[in-house]
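S.K.: The sequence and its predicted three-dimensional model are supplied below.
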Amino acid sequence: MTRWWRRRAAEDGGAAGTQPPQPRQAQEGGQAPRDRTAAGQPPSEPDSQGSGNPRRLVGGHITFTEVTEGRPEHEIARVELSAEEIHTMRARSAVDTLGSEHPDTLTAIRELAQVLVSIPGRGEEAVELYQHVARTQWNTLGDRHEETLRTSAELAGALHTTGQLALAETAWRDTFRAQAETLGRDHPDALHSATRLAAVLEDLGRAHEAEPLARDVLERRIRQLGRDHPDVLSSTNAHAASLLKCGRHEEAERALGALVPRLVDRYGPDHEKTIAARSNLGAVLVRLDRHAEAEQQIRAVVRSTEAALGPDHETTFTARNNLAAVLHAQERYEEAVPLLRAVLSRRAALQGDDHPITVATRDNLANVLIDAGHHAEAAELLDRCVRDYRRLHGPGYPRLRAAEERLDWLRSP
């Protein structure tokens, strides 16, 4: 197993009658939690199983009371504490009293990392905490111990969330290999890691490598659990999304067309599983030029995500971006541009200007602006995207090549 937790150095208006180069895919890359957006790159359902899904950690409070002999206890004050505050105090206390490498301290640090990774802008801190825990467990427990593998999976997920895709790929590969060798390929943790590895490969623009992994997970889960198990339904959606990204649109549409009604019947229209599959179905319908059907599906997703998750949830941003994509496909630019501007603004505020998913949203906005005739602004956005893609992904990234081609077209005399 590679010591992938150690930080590595970072890499890293046209003439009349002409048409700009077409983007290979109007997709979004980056983070998880498993977000895919725009025409052809919808969200795949997060897998509900495996060691990479830590339990949800919540806040609490400290109560100050007055105790007088002969009288009932009287509450004087109550101080509410966030999950971050509580777990920061626990981790610091454990380090001070037990030392930084005690098993209880490692548990406290790992739980703090679980909290921080879900807070916008705190992902890098979470990665560093996970690195300390993983390094210590490697040295004290060994690289194949269940606790080491559990931390390895959570660290891989944090690397993905923070947009460190090359490191995330290596981390998930090492974790998946170790789990497959120690637990077996059919173990839920190994299947979870295979699913997450496929997600990173998709974000790296290597969907043809991801699809066989997603198909293998689906087939193994069907054999183990039957076709109606929740994990099988999630894997069906994830595999259909991989088919979509590989350009196998008819296969994806058949799978999703059968899956969405089953999810609506089982969970209702606003459940996260239904939303994810419906998003994918809307995206594939865009690719098949069935725009009216696609818009109907995606508008339903927007309503569901706004109601269930709120306006600033990543899945809501995904839905709005997908709606902008279908409006773009119908040449309704004046509706698509404001939607994408709003998504870009909020993602930049929450994730940062340089996060991969923000960069991809900026690229999507530039594509619509080109078709809307706003070439100067589109060129400015694409110039920044080119620099960011080079820094984040290196010279071979597919979206980098597409952005360079469109930028050259915009700047040509």
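M.R.: It's in.
S.K.: hey, let's count contacts and neighbours off CA atoms from now on
M.R.: Fine.
S.K.: Quickly note the distance from residue 279 to residue 246.
M.R.: To residue 246, residue 279 is 17 Å away according to C-alpha to C-alpha, to the nearest Å.
S.K.: Comparison target below:
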Amino acid sequence: MFSYSTSPVILSSQDGRKTHWRCLWRRISVGPRRLAEDVLARRQQILGKDHPQTLGSASVLAEILRVLGEIDAARTLNEETLTHRRGILGDDHPDTLVSAAELAICLAGLGELRAARDLDADTLTRLWRVHGDNHRHTLAVAHNLAISLRKLGEPEEARRIEEDVVARRQQVLGPDHEHTLDATATLCACLADLGDLQAAHDLAEHIVTRRQRILGPGHRDTVASINLLQDVRAKQQQRGEDTKRGTGTRRWRRK
């Protein structure tokens, strides 16, 4: 699925993408990139560049390139795939929307946050219409949009979107699912940005407790959650110190 997590979520298209992902994460001996490049080249030769399965293979290769840190190359390939899918399948086809969401992740990774925000906003509107509010792809793009909005200095709108994502993911996936906790972490960060530090602290503790139980204390997501909790506590401490200094100043002025 396409999502940032506090990094973006990735979607699966309708043409066998899940099989490719199994190959990627199992680290098969041929190597995921070389395999994806070979599959794409063969499908282009046999089926043609515009065949849905060829475009599915291009989408897979683009995602592998992004995971490997070759974001510029991934962006180019995603742009080409999106253009082809829009022309062949239409703007609202589920696979077209997958390509749009994946391109938005690349744009965000390259620092083009406004472009990512605008593309995610358009994709989200289409996903509401095609899949409905509770579909995992809809929720993934909404989550990614919230992340971009927060980074662009719009924490209130990001909070509004992420609260809805958290509520829906709790309902659809359950409170302990990794995607639910990812969205909760982004919501926590938004609350901290908005100065609601007690609510942010409570959420951060909630995430740490669940991830320690599910993933263990040494997992990278658990460590990230602990860091988030420490950041919130540092802001609370700073606020307390600022309040004391302010109180002290007022008392000095009254003397």
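M.R.: Structure's in. What do you need? Every value quoted in this text rests on a predicted model; they were computed, and no experiment measured them.
S.K.: re earlier: higher neighbour count, residue 279 and residue 246 of the first structure?
M.R.: Between residue 279 of the first structure and residue 246, counted using other C-alpha atoms under 10 Å, the more crowded position is residue 279 (36 against 19).
S.K.: Show me what that one lines up with in the second structure.
M.R.: Taking TM-score structural alignment for the superposition, residue 279 of the first structure sits opposite residue 185 in the second structure.
S.K.: Distance check, its match against residue 150 of the second structure.
M.R.: Counting by C-alpha to C-alpha - residue 185 of the second structure and residue 150 of the second structure are separated by 12 Å.
S.K.: can you check residue 110 of the second structure too?
M.R.: For residue 110 of the second structure relative to residue 150 of the second structure (C-alpha to C-alpha), the value is 16 Å.
S.K.: Of those two, which one has the most company?
M.R.: For the pair residue 110 of the second structure and residue 150, the greater number of neighbours falls to residue 150 (19 against 13), based on other C-alpha under 10 Å.
S.K.: What helix or strand is the residue nearest to the more buried one when sequence neighbours are not counted located in?
M.R.: Leaving out its chain neighbours, the residue that sits closest to residue 150 of the second structure by C-alpha to C-alpha, 6 or more residues apart in numbering is residue 158, at 5.6 Å. Using DSSP states H and E, the element containing residue 158 of the second structure is helix 155-172.
S.K.: Whichever helix or strand comes after that helix vs the first structure - mean distance after superposition?
M.R.: Next helix or strand after helix 155-172 of the second structure toward the C-terminus (DSSP H and E): helix 178-193. Superposed on the first structure, helix 178-193 of the second structure shows a mean distance to its aligned partners of 1.8 Å (mean C-alpha distance after the TM-score superposition for the first structure).
S.K.: In space, what's closest to residue 317 of the first structure - neighbours in sequence excluded?
M.R.: Counting by C-alpha to C-alpha, 6+ apart, the residue nearest residue 317 of the first structure is residue 343, at 5.9 Å.
S.K.: Map the one you found onto the second structure.
M.R.: So, by TM-score structural alignment, residue 343 of the first structure is left unmatched.
S.K.: In contact with residue 343 of the first structure, which residues?
M.R.: If you count contacts by C-alpha atoms under 8 Å, 6 or more residues apart in numbering, residue 343 of the first structure has them with 317, 320-321, 361.
S.K.: In terms of secondary structure, what does the helix holding residue 158 of the second structure contact?
M.R.: For helix 155-172 of the second structure, the packing partners by 3 or more C-alpha pairs under 8 Å, 6 or more residues apart in numbering; DSSP states H and E come out as helix 136-151, helix 178-193.
S.K.: Which neighbouring elements make contact with the strand or helix carrying residue 20 of the second structure?
M.R.: Using DSSP H and E, residue 20 of the second structure maps to helix 17-26. Judged by 3+ C-alpha pairs under 8 Å, 6+ apart, helix 17-26 of the second structure is in contact with helix 52-67.
S.K.: what element comes up after the helix it packs on heading to the C-terminus?
M.R.: helix 71-89.
S.K.: distance from the helix or strand following that next one to the first structure after superposition?
M.R.: Proceeding N to C from helix 71-89 of the second structure, the next assigned helix or strand is helix 94-109, under DSSP H and E. Its aligned residues in the first structure lie a mean 1.0 Å from helix 94-109 of the second structure after superposition (mean C-alpha distance after the TM-score superposition for the first structure).
S.K.: Helix 94-109 of the second structure vs helix 136-151, what angle?
M.R.: Angle of helix 94-109 of the second structure versus helix 136-151, following axes from the mean of the first three to the mean of the last three C-alpha atoms, to 10 degrees, is 20 degrees.
S.K.: What residues in the first structure pair up with helix 94-109 of the second structure?
M.R.: Under TM-score structural alignment, the match for helix 94-109 of the second structure is residues 188-203.
S.K.: Ok, stretch 159-169 of the second structure next?
M.R.: Going by TM-score structural alignment: stretch 159-169 of the second structure matches residues 253-263.
S.K.: Not counting its own residues, what contacts the matching stretch?
M.R.: Residues contacting stretch 253-263 of the first structure (C-alpha under 8 Å, 6+ apart): 233, 236-237, 240, 269, 273-274, 277-278, 280-281, 284-285.
S.K.: and these as a markdown table, adding distance to residue 154 of the first structure and neighbour count?
M.R.: Listed next are those as a markdown table, based on distance: C-alpha to C-alpha, whole Å; neighbours: other C-alpha atoms under 10 Å:
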| residue | distance to residue 154 of the first structure | neighbour count |
| --- | --- | --- |
| 233 | 23 | 24 |
| 236 | 24 | 27 |
| 237 | 23 | 30 |
| 240 | 25 | 29 |
| 269 | 30 | 18 |
| 273 | 22 | 23 |
| 274 | 26 | 27 |
| 277 | 25 | 30 |
| 278 | 28 | 29 |
| 280 | 26 | 37 |
| 281 | 30 | 31 |
| 284 | 31 | 31 |
| 285 | 34 | 24 |
